[in-house]
Every structure is written in C-alpha cells, then in structure tokens.
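> Prediction below, plus the sequence it came from.
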Amino acid sequence: MNAKYVKRKSYLNFLQRHKDKPIIKVVSGVRRSGKSTLFLLFKQELIDSGVPENHIISVNFENMAFDELRDPQKLYRYLKKMTTEESMYYIFLDEIQHVQEFERVVDSLFLENNVDLYITGSNAYFLSGEIATLLSGRYVELAMLPLSFQEYVNWHKQNDRYKTDEAFFNDYLKSSFPYALFTDNDQELLEYLQGLYSTVVLNDIITRLSVQDVQVLEKVLATLFSTIGSLVNTNKLTNTLKSAGAAISNKTVEKYIAGILDSLIMYRAERYDIHGRQLLNSQEKYYVVDIGLRQLILRDHREDFGHIVENIVYLELLRRYQKVYVGKTKKYEVDFVAINDQQEITYYQVALTALDEQVLTRELRSLQSIDDQYPKYLLTLDQLNKTANYDGIKKMNVIDWLLQA
C-alpha cells in the first residue's frame, strides 16, 4: 500500500490526534486532493491497531450504490442499524454535501457514545452559514491541499525514482494532484486535469450558483488565474471583462468569485496592515490550488514564472500556518504575513532571484521597513549565495525551504 499511495503524514497525524475524542472530524478540500485516500490509509491504521473491520463503516455518496442514503432519514436508520454494540464504531461519510440536511444526521450521530465520526466535503459552503452555526464547537476541520513538494519528492524516492531536486520541482509544477504521479506523459496529465477542471466548474460552481452564461464564468476564472500574485480590485476586474465583450455587473463578478473560492479551486489572501495589526478592506490576491490547472487554462501564459513560484510558496504557507495574509507597511508590500496558532508572525518575501544588487535592495526594503523582531525570510531560486543573512533577514532557496520538515 505504501508504494501505491502517498502517506500524508501531517494529515494522518491530525486524524490520530482527534481519534476517539467527542468531536466530529471534518476533512475539506478541492476534488481529487486525496481525501478518500486519506480515509483509506487511516482505516488501515485502525485495522492494524486491532479495530474489528465490522466496526469501520464507510459511505461514499459519489458512489451510486449509496444513492438511496442521500435521504437523511434513510442514512440515519442505516447507520443506527449498523452500530448496535457498545464498543466504538468509526463512521466515514465521504462527500457528505450530497446528503440533504446532512447536518441533522451528523448532529444526531454526534450524540451517540459509540460513534467516532469522520466526514469529507469538496467545497467550502458545505460548512457555511447555518450549518456551521448548528455544528459550532462540535467539529474540527482539516483543510486538505494536493501534494506538497516534500510529499511529491518522498513518494518518488520511496519508489526508487531519483532526480535532482530542481528536476523534481519542474515536474511538480505540472500538477500537484496525487493522480499526477500515475500519469505516463504530459498529454495524459492534461486530459486528467481537463476532466477535473470541468467537474469542479460544473458541479461545484455552475450547478450551485445556477450560472446561465458559462462563458462569462470561465472568463472570470481565466482572469483570476492570469493575475495570481497581483492585487485584484473587483471594479477593475469587472471593467476588464466588459472591455473584452462580457456583459457582467460587479454584483455578478462578486457572486462568481465567491463560488470559485467555495469550490476550493482558488484561495484568497487578504491584505494585512503590519503596523496597525488589522485586515484591510481594499484589494486582495488570489492563488490557484494547482499550477497545472492554471497552465491548462492559460497554455501560453509562461512569462510570469515569479508569480508561479509565489503561488507555490503561498500554498505551502497554508500547510504550515494557521493564517496567511498579504502584508502592507506604510510604503511597501510584503508578499506574505504568516501567523501560527500561537499568534507568532513570520514574514516572507519571494523573488526568482536576488543576485542583482538593485533587485536585492528592492526585495529587502519591504522587510527592512518592519520594525518588530519576528523572523523575516527572502525566498529565491538562487543557487549562489543562497543562505545569506542581511541584518537578520534570512535568505533561503525556495526548493530547500519546500523540502524542510
């Protein structure tokens, strides 16, 4: 099993930490990011630890065999019938957003002393609004992303596939979805990504938002994909789309962006006033969940490699920190302000290279303008002078940083 599947250590540790505790374990993430495989690996760990197989109950609501159980009453009766003994049962409900009023089922199962409950969903809105209010304080959420670069490299090495770290990084940019490991060539990978993209757009955006003009939605998506790492203003985005011939209003653009974010195909990084220690309402940056999807839609958009690397760094920061923002000082922008669960801050500036003195000066000045003592990093792809220290600002090679434990 280990050779076939990527063992997502940090995610498995999350499930182990909360195992048998009276709290609902929620795993969210874009489609095909590995949620079902994570459950498969965790269930094997349960079996290896001595849990009887008939005490592990799994329902995947994207499997037609369970279509009938999308009715909440039938699902609840089915699970109650399966959990008759006093000892613990481990229930895994995959893609639960397909169940009408699923929160009622989950809330009822939560009251049972012999149930340890795990659920997944492929969008953000399945735990929004009234549902989140009803389940408030009763669940912990694991926000799952596709493979990290470290996971990608480790899997290849476990399967006796060796390259330089730089070669691995170039391959990783083609896609970080787990299935990419098993494709034989770029064409097969593109076909897989096209199917994934179409599924997310159709099932998680168009259907939910009742989109009438699909072409306009796809223009919004393509525009956001093309502007990763750049500050986005909704009014300007609307005007850009109008100038390209799209009949669209600010309100519709905002609605589409909300649907895109809820599908988890993109993430929004809000701006943070470093000196005022508060969020700013104007402008934000957007990042795509997988660079391969961006290259699928923008086939010839290769000139902004710096923003691609910045996107990779942003996703890694999401894995390592509780909150990630775009920083703003009085004069300058800081690429990222990362805050951990202890409310400790780390600042990151990202550049392709800083070997040129003018570029180095420009990249350092935003970090130098911050007068606190929190750690500050300059991440580049430089191989020369890649571990310099500029009065406390540490320079690191991006690839080395990604491979850190």
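Received it, and whenever you're ready, just let me know what you need. None of these values were measured; they are calculated from a predicted model.
> contacts and neighbour counts: CA atoms only from here.
Will do.
> Give the burial count for the closest residue in space to R319 that isn't next to it in sequence, as a bare number.
Among residues not flanking R319 along the chain, L145 sits closest, at 7.8 Å (Cα to Cα, 6 or more residues apart in numbering). For L145, the count of nearby residues is 24 (other Cα atoms under 10 Å).
> residues in contact with L145?
G29, V30, S33, V289, L315, R319 (Cα atoms under 8 Å, 6 or more residues apart in numbering).
> now what about the helix or strand where the last one lies, what contacts it?
Here R319 is covered by helix 305-320, with elements defined by DSSP states H and E. Residues outside helix 305-320 that contact it (Cα under 8 Å, 6+ apart) are 145, 148, 228-229, 287-289, 291, 324, 336, 338, 340, 350-352, 398, 402.
> With stretch 381-397 instead?
Outside stretch 381-397, the residues that touch it by Cα under 8 Å, 6+ apart are 351-355, 364, 367, 375-380, 398-399.
> Which ones among these lie within helices?
L364, L367, V398, I399 (DSSP state H).
> ok, the second one touching L360?
Okay, so that is L367. No - with contact defined as Cα atoms under 8 Å, L367 and L360 do not form a contacting pair (11.4 Å).
> Looking at those two, which one has more neighbours?
L367 (23 against 14).
> And the more buried one, how close does it get to I393?
8 Å (Cα to Cα, to the nearest Å).
> SS state for Y287?
strand (DSSP: H, G, I helix; E, B strand; the rest coil).
> Use this one as the comparison:
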Amino acid sequence: MFARSFQLDQLRKSKCDSTIKIIFGIRRSGKSTLINQYQAWLKQDGISCRQIKTIDFEQDLNFFALNITTIVNKIKKSLIKEQVNYLFLDELESLPNYQQLVRQLVKLTNVDLYITGSDHQICKLAQHFPSQLIAVRPFRFHEFIDFHHQPADFTSLYHYLNRGGFPFVQNIRDDASVRNYSEDVLNTIILKGLMQHPGLVNPNLLKHLITFLAHHPGVPINVSQAVAALQERNIQVSNKTLASYLAFVQEGFLFTACPELNLTTGTVKKTNVQYFPVDPGFRCLLTNHQGALSATNLTMLVYNELTARGFQVYSGQKGRHPVTFIATRGTKRLFFQFNFSFLNQAAYDRAINGLRHLPATAERTLIIAKPGDHAWGKDEEFAAISLLDWLVNE
C-alpha cells in the first residue's frame, strides 16, 4: 500500500479539529486505501478499534431501507460515550438525501467525521459546514516513479503516459490486463454515475462524448462544436442535453475543464473550454493510441500537475499573445508557457511572446520538455525549467 504522505499529513493535522474531513476523487484512485492507512495510524496513536467506525454506503445496502432519523439513531447507539468516535462514511453520495444525515451528525460532540465521495457534488458540503477538502487523484508522475523506484527520465515518463496513475494498475504486469482494468474502472464510473443522475439515461452518448474529449485534450471546445462532432457520428443530441453530460464527466472527475481567461479584460470565456482527462491512461484507452511523448500529451501532464498542486487553472489569452496556463490559488497567480522544444532562437522568441507581454511583476515560468534539443538566449525576466525537473520539484 503506497503511502500518500501529503494526504495523510492533511488528515493527521485535522484530527479532532471540529471540521468534516471530505476525501474526494475519482473511483479507484485510492480513497479507501488512504482511509485504511489513516485508521492504522490512529491505532498506533493510541485510539482503540472500538472508537473507529466505518460505514460503506455502496456495500451496506441495509441503510437504503432506513430513513435518515433511523440511520442517525443506529449510529448513535454504536458510539462510545465520553470518548471521541472516529466515524468514516465511505461513498456517502450513494445515499439519497445524505446532506440531512450530515446535518444531524455534525451536532454530535463526540464524533470526528470523515466522508469519502466519488462525485464532486460531495464537495458542496463544505459550503454549509466547516470542512477540510482532501483530494485523492491517480498517481502523479513523481508518485509513479517513487512507487516503481525509477529515475525521472523520458523512459519513465513514457511508461507513465501509457500505464497511467491508478494505484492498482501499477501491480499489473501485461498491457492487456492494464487495458481491461482501466476499461472496468471507466465502465464502473459511467454506470454508477448514471444511477445517481436519473436525468442522464444514455450511456452510449456518454461513451462517445468522453471518447471525443479524449481525442481533443487542450483544444478549445464549446457545446455546439461537440454536438456537431457527435452528429457526424450519427449521435443525435441537443445542446442542452450535451451540456448536462459535460457537467457529468466533470462531476465524476473523468475530465477537468480549463476555461479561457482573457488577460486584457480579466473575464473568463465560458464557451471556449479545454477538457483534460484526469489520468493519461484514460486517454490511451479511449483513443486506442500509445501515450507518446507528444506536445499534446505533455501539455495534458502539465495541466494535471497544476490541478494536483491545488491551483485553479485557465488557458490564457492576451490579444495575440497566448499563455499556455494561468494558475491561481488564493491571491497567488502564476503564468506558465509550455513548449516541447525549440529549433532555433526565432522559434523560442515566438513561443515566449505571451510571457514577455505580461507585467514585469508577474511570476512567469517557461517549461520545456526537451531543453537539450535547441539553443536559446537567456531571459532574466522569467524562469526556465525542464519538464522533468518541474514535475519532481514542487
């Protein structure tokens, strides 16, 4: 069991701090494993097994026959009086009206509450209750090489792009079994997600949509364009319906939306959105292509790494001078230009025009996939770093 040290530290620091710990992320990304590791730490820290309670709402179907009041009373009876009880509600979004259950449980003074969910809707609990949001994603590149005890080089990067970061996949030997597992994960996300969204009833449309998005990571797409592309494949769908399915693939963490930020006006263009798959292995599966060390795949990797670092990410546009990504976190705003390589100084100059037209006070970084394949003049206005160094040095 590979330890997610960052997430474990988040849990340890927030132990008994009166917040709800909401652990969220795509299915099979390791949420339950993280919980098991944290519970083992609690026991090492002197917490008795009787104080640790876990309810898996996907596996224990008995709770679905009960109303919320009955469930609360059932939980209350299991608690140890005059001691802190560590209550873990796994895949809580499976339970209808789970918000009402949380509203009752937060009133209990002897409960430290932990919730996991595979739908982004679970994060909305943080709008109503003091909460700590803890994201669990497929392995990032630095976790992948740590797991496999590999150096950070283009060989390991190539393997990561093809295998992806789902934890269980790392122990599978042959490519066919990796593909079968990834397909099983994808089908589970689709089927379970549709069960929880009764307004969405067309798995065939959903599969075509995510295949289309997987073929076009980093390409600005609006709903009308996606509708037209699907209609060319004889998939009939309206703009309104497709917008609902686009929301679904984001809520289930299959894809993340990267809207365009106009740096001149400061406005977000909601109709010009790039979509990136949460894991490179999904792109390989859906496109039936190997994850080559291409500019498209590596741009996807940069985007996913920025979101894993806790940034809200936008594509940037300032007149005719685009910036690959703008990353914001709190009051901090960073600008990134990514390029695969440069053939000559002129190519370098064209690529960095977007960075040069930003204010001198802006924190700007040029990320280069293959810095040894070109020559360029040093520019003291911003930092330049190789992709491999950037991925392993946060």
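All right, it came through fine. Here the structure is a predicted model, which means the values were calculated and not measured.
> returning to what we had before: where in the second structure does whatever helix or strand comes next after the helix holding R319 of the first structure align, residue-wise?
Using DSSP H and E, the helix or strand that follows helix 305-320 of the first structure in sequence is strand 323-328. On the basis of TM-score structural alignment, strand 323-328 of the first structure is assigned to residues 312-317 in the second structure.
> same thing with stretch 248-263 of the first structure?
Going by TM-score structural alignment, stretch 248-263 of the first structure sits over residues 237-252 in the second structure.
> Could you pull out the strands in the stretch 251-394 of the second structure for me?
Along the stretch 251-394 of the second structure, the segments classed as strands by DSSP state E, counting those that start in this stretch run 255-262, 267-277, 312-318, 321-329, 332-339, 363-368, 383-386.
> chain center to the longest helix seen in the second structure: distance?
Secondary structure of the second structure per DSSP H: the longest helix is helix 175-196. Remark: helix 175-196 of the second structure is offset 16 Å from the chain centroid, using Cα atoms, centre = their mean, to the nearest Å.
> For my notes, confirm V59 of the first structure occurs in a strand.
Yes - with three-state DSSP as the criterion, V59 of the first structure is located in a strand.
> counterpart of it in the second structure?
Using TM-score structural alignment, the partner of V59 of the first structure in the second structure is I55.
> So its match sits against L89, correct?
Yes - under the criterion of Cα under 8 Å, I55 of the second structure makes contact with L89 at 5.1 Å.
> before we move on, back to that, count of residues packed around the match of V59 of the first structure?
As a burial measure, I55 of the second structure scores 16 neighbours (other Cα under 10 Å).
> now it: how far from L95 of the second structure?
11 Å.
> ditto for V278 of the second structure
Applying Cα to Cα to V278 of the second structure and L95 of the second structure gives a distance of 25 Å.
> Of these two, give the one with the bigger neighbour count.
V278 (25 against 16).
> In the second structure, what range does stretch 227-235 of the first structure match?
Mapped onto the second structure using TM-score structural alignment, stretch 227-235 of the first structure spans residues 216-224.
> The alignment partner in the first structure of G281 of the second structure: what's it in contact with?
Superposed on the first structure with TM-score structural alignment, G281 of the second structure falls opposite G292. By Cα under 8 Å, 6+ apart, the contact set of G292 of the first structure is L173, K174, S175, S176, L193.
> Tally up the residues packed near the aligned partner of G29 of the first structure in the second structure, please.
Alignment note (TM-score structural alignment): G29 of the first structure maps to G25 of the second structure. For G25 of the second structure, the number of neighbouring residues by other Cα under 10 Å comes to 26.
> distance of G25 of the second structure from T188 of the second structure?
Distance from G25 of the second structure to T188 of the second structure, by Cα to Cα: 14 Å.
> Kindly provide the distance from the residue nearest to the spatial centre of the first structure to A167 of the first structure.
What sits nearest the mean C-alpha location of the first structure, by Cα atoms, centre = their mean, is L145, with 3.7 Å. Distance check for L145 of the first structure against A167 of the first structure: by Cα to Cα, it reads 22 Å.
> do F102 of the first structure as well
Distance from F102 of the first structure to A167 of the first structure, by Cα to Cα: 45 Å.
> Between those two, which has more neighbouring residues?
Taking other Cα under 10 Å, F102 of the first structure and A167 do not tie; F102 has more neighbours (19 against 10).
> if you skip the residues just before and after it, what's nearest to that one?
That would be P72: by Cα to Cα, 6+ apart, it lies 6.2 Å from F102 of the first structure.
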